[in-house]
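Peer 1: just to be clear, the model below is a prediction. Sequence and coordinates:
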Amino acid sequence: MHTRFPRRAAFATLALGAGFALLTGCTTGNEPATETGGSGESSDSCSIGMTQINQTAIFFTEMNAGAQEAADELGCELTIANANNDSARQSSDIENFVTQGVDAIIVVAIDVNGVSPAVESAQSQGIPVIAIDAEVEGVDTFVGVDNEAAGAEAAKWAIDAGLVDGKSYGVVDAKSSFIQNQREDSFRAAIDAAGAQYTQSVNGDNVQEKAATAAQDLVTAQPDLDFVYTTGEPATVGAVAALSADSATKIIGWDLTAEVIAGIDDGLVTAVIQQDPRQEGVEAVTEVHSILGGAEPQGFIDVPITIVTSDNVDDFRETFK
């Protein structure tokens, strides 16, 4: 559980209808970040640098879209740099933003400990830093899910649904991701105590192709698993790719995509813990704008999860069609 931050949610009233075309502030990961703004207008009083984990997972591109929409609405200039899963590069992104003289920085951290020195350096120069998705110690505000609590919530759902006692399972995770480790540890602790039989975890490295190979290795080594728990979008998509629709091994995991929704329709995917990355992006930029306007940082903005099953998946089809 997060204990340092007060649980205060902020709700933006921004329209969220625009698509990925708004991501004009994103870099490809093959060139240095350049300052761009979706509205085409510069803002001397609200320039924001955002360092993103990668630009391949829909979760992150949706987050970028929400951040860009909020920046356009509020008159902020947003630059998004792609760290491409490289924590050292992410620290360099932050240092570059400081050199460029941005007013605030948003961090979607790969390694929450590794990025801390760069965050502290930025703050020492009076630059507010907001973290999304993964909590970085000492930031002005963290926007996202309490991942440890959400893993426990998902476990409780599975236990209450009768999917755990006496069942064997494995995990496809991302060892380098602090938050995915939290999701795994809290989920496993609860279901193991409820009678589940853990076999092994395999590392998908938060990359879809690697996760698919890892998932295939897992189910080959453990052919009689009752279910696989996946800790993020690449792992969930990879597990769907590795298992056939009629597999006796089911999936409980994190983050929807079109492929994962098809897995729910086929009965392969039992449940998905769904975050709202677009709203996280909106909330982060809105918080930055408020802080730069003189407001006190909120500390923690909780964006709740939804557990998606065949009963409510229709609510999400439009986003992932």
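Peer 2: Looks like it came in fine. Quick caveat: nothing in here was measured; it's all calculated off a predicted structure.
Peer 1: please count neighbours and contacts with C-alpha atoms only from this point.
Peer 2: Will do.
Peer 1: sort out which residues of stretch 55-65 are buried, please.
Peer 2: Buried residues in stretch 55-65, counting neighbours by 16 or more other Cα atoms under 10 Å, are found at 55, 57-65.
Peer 1: check stretch 255-269 too.
Peer 2: 255-264, 267-269.
Peer 1: work out the gap between it and the centre of the chain.
Peer 2: Here the centre of stretch 255-269 is set off from its chain's centre by 18 Å, with Cα atoms, centre = their mean, to the nearest Å.
Peer 1: show me what it is in contact with.
Peer 2: Surrounding stretch 255-269, the residues in contact under the criterion Cα atoms under 8 Å, 6 or more residues apart in numbering are 58-59, 232-233, 236-237, 240, 243-247, 249-252, 270-275, 309-310, 313, 317, 320-321.
Peer 1: for comparison:
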Amino acid sequence: MKLTALKTMAATVALGVSMAGAAFAADLRIAYTGYSTDNTFWIGVAKAAAARADEMGVELLDLTASSPDAAAQKDAVDRAINMGVDGIIIGSVDNRAFDASLDSAKRKGIPVVAVDTGIEHDHVSSLVQTDNLAAATIAGGYIVDQLDAGTVLILGGSAGHQTGNARRDGVKNAAEAAGHEVIFQICDWQDACAYETTVNFLQSNPDIKAIFSAWDPGALAAVSAASELGKLEDLVIVGFDGNPANLVSIEAGEQAATIKQDNTRMGAEAVSNLIGLIKGESVPAFTPIDGILITSDNVAEFK
């Protein structure tokens, strides 16, 4: 009888703890603001974050702007703080824009997780990100393997952007170590700039034999520019993200390769880490996500 009573009591306690945890989760409201809603990669991050929040019984407010706008994103973070959300996930347009906002979040005890791009502030407790330097080093190694000689043109992101800098450095270091000249141009993640830069440099520098774009739509812009100039067959063009349109381009023999980011895992891990922080649990300060090199040899596996 005593054993049965103890078992019943244990089951009751366990049920109570489970119900309390569910209630705790159901009461949580978190905010997410990504780079934009018009970017394939970020659409995937947002969907994964929403799915993980739903799975955990947490309300997620997506405050992402329709296009990349650092000021609008800072306003979204400030709005989330004023709403009194329990936590915030930021996929930053400009990782230098949030100091005052994060100071405010710190004072109010609202934990913050960064996804894709690091934010240098002591209140950002967790970063979920592709290991950009390692992944770009793989891309750089691939480019080097394809070239006997020639210059490498790198189409970059924004000045001082942690993610863009890491992708630039991975390719730049690998190419220069192999004896190739490297030209780097900031494009602010803008496809039109990638197109115009490609046209200008291909016309003025016939020694360019490879182009690396730090984001996949920029690589497609480079493909278009090179194709219009009749120089596509002479170039190795590599992107970064693993977007569906780029996989089609690789399969068609236009773009040579891309680095796939696991945006689904990034969105899900960011939510899990944030909920852990809200609950007072220990979460990794850095959750690295491996990048995968996709070429014509394995593109069919990812379509």
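Peer 2: Cool, got the structure. Bear in mind the structure is a predicted one, so any value in this text is a computation, not a measurement.
Peer 1: ok so, going back, now, the buried residues of stretch 255-269 of structure 1 that are in helices?
Peer 2: Among the buried residues of stretch 255-269 of structure 1, the ones falling in helices (DSSP state H) are 258-264.
Peer 1: can I get the buried residues of stretch 255-269 of structure 1 in CSV with distance to A221 of structure 1?
Peer 2: Listed next are these as CSV, based on distance: Cα to Cα, whole Å:
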residue, distance to A221 of structure 1
D255, 25
L256, 26
T257, 26
A258, 28
E259, 24
V260, 23
I261, 26
A262, 25
G263, 22
I264, 24
G267, 23
L268, 19
V269, 20
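Peer 1: give the aligned equivalent of V171 of structure 1 in structure 2.
Peer 2: With the correspondence set by TM-score structural alignment, V171 of structure 1 lines up against I154 in structure 2.
Peer 1: what residues are up against that match?
Peer 2: Residues in contact with I154 of structure 2 (Cα under 8 Å, 6+ apart) are 168, 172, 182-185, 211-214.
Peer 1: next, format those residues as JSON lines and append neighbour count.
Peer 2: Output for those, formatted as JSON lines (neighbours: other Cα atoms under 10 Å):
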{"residue": "R168", "neighbour count": "26"}
{"residue": "K172", "neighbour count": "24"}
{"residue": "V182", "neighbour count": "19"}
{"residue": "I183", "neighbour count": "14"}
{"residue": "F184", "neighbour count": "13"}
{"residue": "Q185", "neighbour count": "19"}
{"residue": "I211", "neighbour count": "25"}
{"residue": "F212", "neighbour count": "30"}
{"residue": "S213", "neighbour count": "31"}
{"residue": "A214", "neighbour count": "30"}
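Peer 1: wait, which of the residues you listed is closest to N200 of structure 2?
Peer 2: Distance to N200 of structure 2 across these (Cα to Cα) is lowest for Q185, with 11.5 Å.
Peer 1: quick check: the gap between the closest one and I30 of structure 2.
Peer 2: 37 Å (Cα to Cα, to the nearest Å).
Peer 1: go through the buried residues of stretch 55-65 of structure 1 and name the one nearest G151 of structure 1.
Peer 2: Nearest to G151 of structure 1 among the buried residues of stretch 55-65 of structure 1, with distances taken as Cα to Cα, is F59, at 17.6 Å.
Peer 1: if we can go back for a sec, widest-spaced pair of the buried residues of stretch 55-65 of structure 1?
Peer 2: With distances taken as Cα to Cα, the most widely separated pair in the buried residues of stretch 55-65 of structure 1 is A57 and A65, at 12.6 Å.
Peer 1: so of the buried residues of stretch 55-65 of structure 1, which ones are in helices?
Peer 2: Using DSSP H, the members of the buried residues of stretch 55-65 of structure 1 that fall within helices are 58-65.
Peer 1: if we can go back for a sec, nearest to T79 of structure 1 among the buried residues of stretch 55-65 of structure 1?
Peer 2: Of those, the one sitting nearest to T79 of structure 1 (Cα to Cα) turns out to be N64, at 10.1 Å.
Peer 1: what does that closest one align to in structure 2?
Peer 2: So N64 of structure 1 corresponds to A46, using TM-score structural alignment.
Peer 1: check contacts around its match.
Peer 2: 32, 34, 62, 267.
Peer 1: could these be laid out in TSV, adding neighbour count and distance to G84 of structure 2?
Peer 2: Putting those into TSV (neighbours: other Cα atoms under 10 Å; distance: Cα to Cα, whole Å) gives the following:
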residue	neighbour count	distance to G84 of structure 2
Y32	27	13
G34	27	19
D62	18	15
G267	30	22
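Peer 1: so of those residues, which ones are in strands?
Peer 2: Applying DSSP state E to the contacts of A46 of structure 2, the entries found in strands are 32, 62.
Peer 1: the closest residue to G195 of structure 1 other than its chain neighbours: neighbouring residues, count only.
Peer 2: Closest residue in space to G195 of structure 1, ignoring its immediate chain neighbours: D165 at 4.4 Å, by Cα to Cα, 6 or more residues apart in numbering. With neighbours defined by other Cα atoms under 10 Å, the count for D165 of structure 1 comes to 15.
Peer 1: check the one 4 residues further on too.
Peer 2: Number of residues near Y169 of structure 1 (other Cα under 10 Å) recorded here: 25.
Peer 1: likewise for K303 of structure 2?
Peer 2: 12.
Peer 1: contacts only, for it.
Peer 2: 244, 247.
Peer 1: at 10 Å instead, please
Peer 2: Contacts for K303 of structure 2 were tallied using Cα atoms under 10 Å, 6 or more residues apart in numbering; they are 242-245, 247-248, 251.
Peer 1: save those as TSV, and put in distance to V112 of structure 2 too.
Peer 2: Shown next, in TSV, are the contacts of K303 of structure 2 (distance: Cα to Cα, whole Å):
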residue	distance to V112 of structure 2
G242	27
N243	27
P244	30
A245	32
L247	33
V248	36
E251	39
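Peer 1: so what's the counterpart of D188 of structure 2 in structure 1 up against?
Peer 2: Alignment note (TM-score structural alignment): D188 of structure 2 maps to D205 of structure 1. Residues in contact with D205 of structure 1 (Cα under 10 Å, 6+ apart) are 85, 172-177, 211, 214, 234-235.
Peer 1: V269 of structure 1 pairs with which position in structure 2?
Peer 2: Using TM-score structural alignment, V269 of structure 1 pairs with Q255 in structure 2.
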